[in-house]
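let's see this in three dimensions:
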Amino acid sequence: MKKTLLIQKLEVFKKEFYEISKSIIQPSIISDQKEYKKLLKKYTKLEKIVTLYEEYNKKLSLLEEINFILKNDSNTEMKEFASTEKYKVLENLSFIEKKFENLLFSSKEKYTTEDHRNAAIVELRSGTGGDEACLFVEDILRMYTMYFKKSGWKYKIIHAQKGGVKGYKEIILEIYGEKGVYGNLKFESGVHRVQRIPKTESQGRVHTSAITVAVFPKVEDIEVDINLSDIKKDTFRSSGAGGQHVNKTESAVRLTHIPSKITVECQEERSQHKNFEKAISILRSRIYQNEKEKRLKKISIKRKSLVSTGDRSVKIRTYNYPKNRVTDHRIHKSIYDLSGFMNGNIQKMINLLKLFEKKSI
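The predicted model follows:
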């Protein structure tokens, strides 16, 4: 970004910041929680930019003074000192400009900010392989929950559908933590393939099964406005835990967003109202993801890899039990500690994917 264009853009942000500073303290805004949260979010972001811009201006003023000395001062020692200081100031300016690159981005690059989100929705579904795929969903669920524990994150199950014998056909989780929850988990979207000898296999043959993982950033209601008239609501009896309650009331909820045809089910809570709230939360995240993918296609952003596209049809990883190996096909990296990996030690692979993504953008 050229310096003149950068300053012009920063001046626009500075003006917007002071306008928001005035409006955010108005009683009419404070009383409107939805608008207040929206403005507060903008204010916090712009405050970082404006603070950095003030520091940037100070360095530019100092550079002008140094250039004046170098041009007009006849003192040799003073010129030598100014020359040394100029080098330091130019380095500082370059460092600040790199910071601006991380803070400022065009609308075409907005998707990068989602990495900092502190909440995500993770959906696991069995694919090819029948009962073995359902068992692998359970194994991957355990792997993730152990990873969440190591990361200091919390999670809760929103929806679960048991498999025919054991395991799960489908399970949906909501994860909360510090910044970067989505930025780490987004790499898990895709097809996870397992190669192992099933317990039911009498002849010791290795079978291949697969499951799909989908990861969405959890979004707030101010980010996705859902018109309730666009939603079809169905209720049914839960098939999950709950004892006699399961058979007596239709507490489970199924929501269908008519415009996008996205369907969400939730049955983990005992009350229909709570299940509805959770289903709306998942629906909002899926609609957001859907719109994001449309936007990326529309502006023709071409990535050099499939690392963070979230494409669930792409085979991303193979878990080979006989060889104690897990391989990520996007970066052609294998780790020969499958038992450790399945016990939640997946951060090393995620870090490699982050590094590859950074180089590929």
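
please count neighbours and contacts with C-alpha atoms only from this point.
Fine.

which parts of the helix or strand in which Lys37 is found are buried?
According to DSSP states H and E, Lys37 maps onto helix 33-72. Going by neighbour count (16 or more other C-alpha atoms under 10 Å), the buried part of helix 33-72 is 36, 39, 43, 46-47, 49-50, 52-53, 56, 59-60, 63, 66-67, 69-70.

what does stretch 270-286 give?
Residues 270, 272, 274-276, 278-286 are the ones in stretch 270-286 that count as buried (16+ other C-alpha under 10 Å).

contacts for that stretch, please.
121, 158, 216-221, 224, 226, 242, 245, 250-255, 257, 262-269 (C-alpha atoms under 8 Å, 6 or more residues apart in numbering).

which stretches of the stretch 151-300 of the chain form helices?
Counting by DSSP state H, counting those that start in this stretch, the stretch 151-300 of the chain has helices at residues 181-185, 244-248, 272-298.

please give the structure of this sequence too, so both can be compared:
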Amino acid sequence: MLEKLESLEQEYQSLEASLADPAVLSDQREYQRLSKRYAEMGELVATIREYKKAHSDLEEAKSLLHDPDMAEMARLEVEEIRRRIPELEAKLELLLLPKDPLDDKNVIVEIRAGTGGEEAALFAAELRDMIMEFARRKGFRTEILDVNLTDLGGVSKVSFEVIGAGAYGVLKYEAGVHRVQRVPATEAQGRIHTSTATVAVMPEAEEVDVELDPADLEITVSRASGPGGQGVNTTDSAVQVLHKPTGMIVSCMESRSQIKNKEKALTILRSRLLEMKRAEEAARRREDRLAQIGAGERSEKIRTYNFPQSRVTDHRIGFTTHNLEGVLSGDLFELHEALKRADQERQLAAIAGETPLTLRSREA
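This is a model prediction of the structure:
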């Protein structure tokens, strides 16, 4: 493992040199690729250097233990460094965990009302607002792609795009079945109802990820319907794409441009097909339940929003907060940190039987 750390530091130094190379500076695509990798490695290399310095300082302090004038100060320094080294090792373990290559991609989010009628549609609209606001607070850009509104302002289904580096890595934890328990506005007798909505979070697939055969596609255009402005509703801009091999249908009508709607519909289709492939692979691997955090299991109840007790519970990790109003307003930061930690712990546990990442052999 020490050799691996040295190799990573050398890679970082090599990247640093390459980014100053005029040949690289003149190639924007290569410069961006190297810059991205350089930025990704920054915290890891800083921690590696801090870890190496701690061991160097430890050896130096131990060498002074037999000096009568320095022994007491050296002893205190040895104790302090020995406390700090395990903390650095734990941090390195997390930083060295393999990263999902899809985490940096943009995201397509699809929300559908489940059981509960109009109340489920209203809840689906709240989930849309919650996730979009959280995404905006994280610095991402959002764009509605398609929406089916109900009479009371709910949504039977809605899809939107979240654009920004790392969007999938952040929002993948929202995938699954969300459940709400409350007295609906339409309930005359004050009874608590349980309704659900399903959230699918898909990394945005590009043409290189999923190749579509034009012969497999049936594309139709029509006049957009529903709210969207006079320009949208008076032009044949709505696009529907049928993928014949799977029977999958995608529609997009939010833009006045038929071309843009077609591009967005094909992007959604590619993302769905990529997610289908990933789900099939995950089913074959039969990963444990916690491994499904972020995997987009649509049938799994992941979270309950209980209004009578102002409580939100994430069932995957047993996390509960009474900040119901804040969560629905987009404050998902504490919840997502807990999910991320649980995911990291699962990954660490999964590799526990393999060669450990820890570097304690130097101190042993």
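
so what number do they get for TM-score?
Once superposed, the chains reach a TM-score of 0.71 (TM-score structural alignment, normalised by the length of structure 1), with 344 aligned residues with a C-alpha RMSD of 4.3 Å.

ok, back up a step: so which elements touch the helix holding Lys37 of structure 1?
When contacts are defined as 3 or more C-alpha pairs under 8 Å, 6 or more residues apart in numbering; DSSP states H and E, helix 33-72 of structure 1 packs onto helix 3-23, helix 27-30, helix 76-103.

what's the mean gap between the second one and the aligned bit of structure 2?
In the superposition with structure 2, the aligned residues lie an average of 5.6 Å away from helix 27-30 of structure 1, counting by mean C-alpha distance after the TM-score superposition for structure 1.

so what's the gap between that helix and the chain middle?
Mean-position distance between helix 27-30 of structure 1 and its chain equals 32 Å (C-alpha atoms, centre = their mean, to the nearest Å).

and for structure 2, the residue most distant from the center?
Pro68 (55.8 Å; C-alpha atoms, centre = their mean).

please say which position in structure 1 it maps to.
When structure 1 is aligned by TM-score structural alignment, Pro68 of structure 2 is paired with Thr76.

could the helices and strands packed on helix 33-72 of structure 1 go into a markdown table alongside distance to Lys166 of structure 1?
Shown next, in a markdown table, are the helices and strands packed on helix 33-72 of structure 1 (distance: least, C-alpha to C-alpha, whole Å):
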| stretch | distance to Lys166 of structure 1 |
| --- | --- |
| helix 3-23 | 55 |
| helix 27-30 | 52 |
| helix 76-103 | 46 |
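
ok, back up a step: right, so of the helices of the stretch 151-300 of structure 1, which gets closest to Glu11 of structure 1?
helix 272-298 (27.7 Å; C-alpha to C-alpha).

the following helix or strand past the closest one vs structure 2, average offset?
Note on helix 272-298 of structure 1: by DSSP H and E, the next helix or strand toward the C-terminus is strand 315-320. Compared with structure 2 after the fit, strand 315-320 of structure 1 shows a mean deviation of 3.4 Å (mean C-alpha distance after the TM-score superposition for structure 1).

pull the residues that contact whichever helix or strand comes after strand 315-320 of structure 1.
As assigned by DSSP H and E, the chain's next helix or strand after strand 315-320 of structure 1 is strand 325-328. Strand 325-328 of structure 1 is contacted from outside by 316-320, 333-338, 341, using C-alpha under 8 Å, 6+ apart.

repeat for stretch 161-178 of structure 1
Outside stretch 161-178 of structure 1, the residues that touch it by C-alpha under 8 Å, 6+ apart are 118-126, 131, 133-138, 152-160, 181, 239-240.

about what we covered before: now, the most widely separated pair of the buried residues of stretch 270-286 of structure 1?
Arg270 and Arg286 (23.7 Å).

picking up where we left off before, which of the contacts of stretch 161-178 of structure 1 are buried?
The neighbour count (16+ other C-alpha under 10 Å) marks 118-126, 131, 133-138, 153, 155, 157-160, 181, 240 as buried among the contacts of stretch 161-178 of structure 1.
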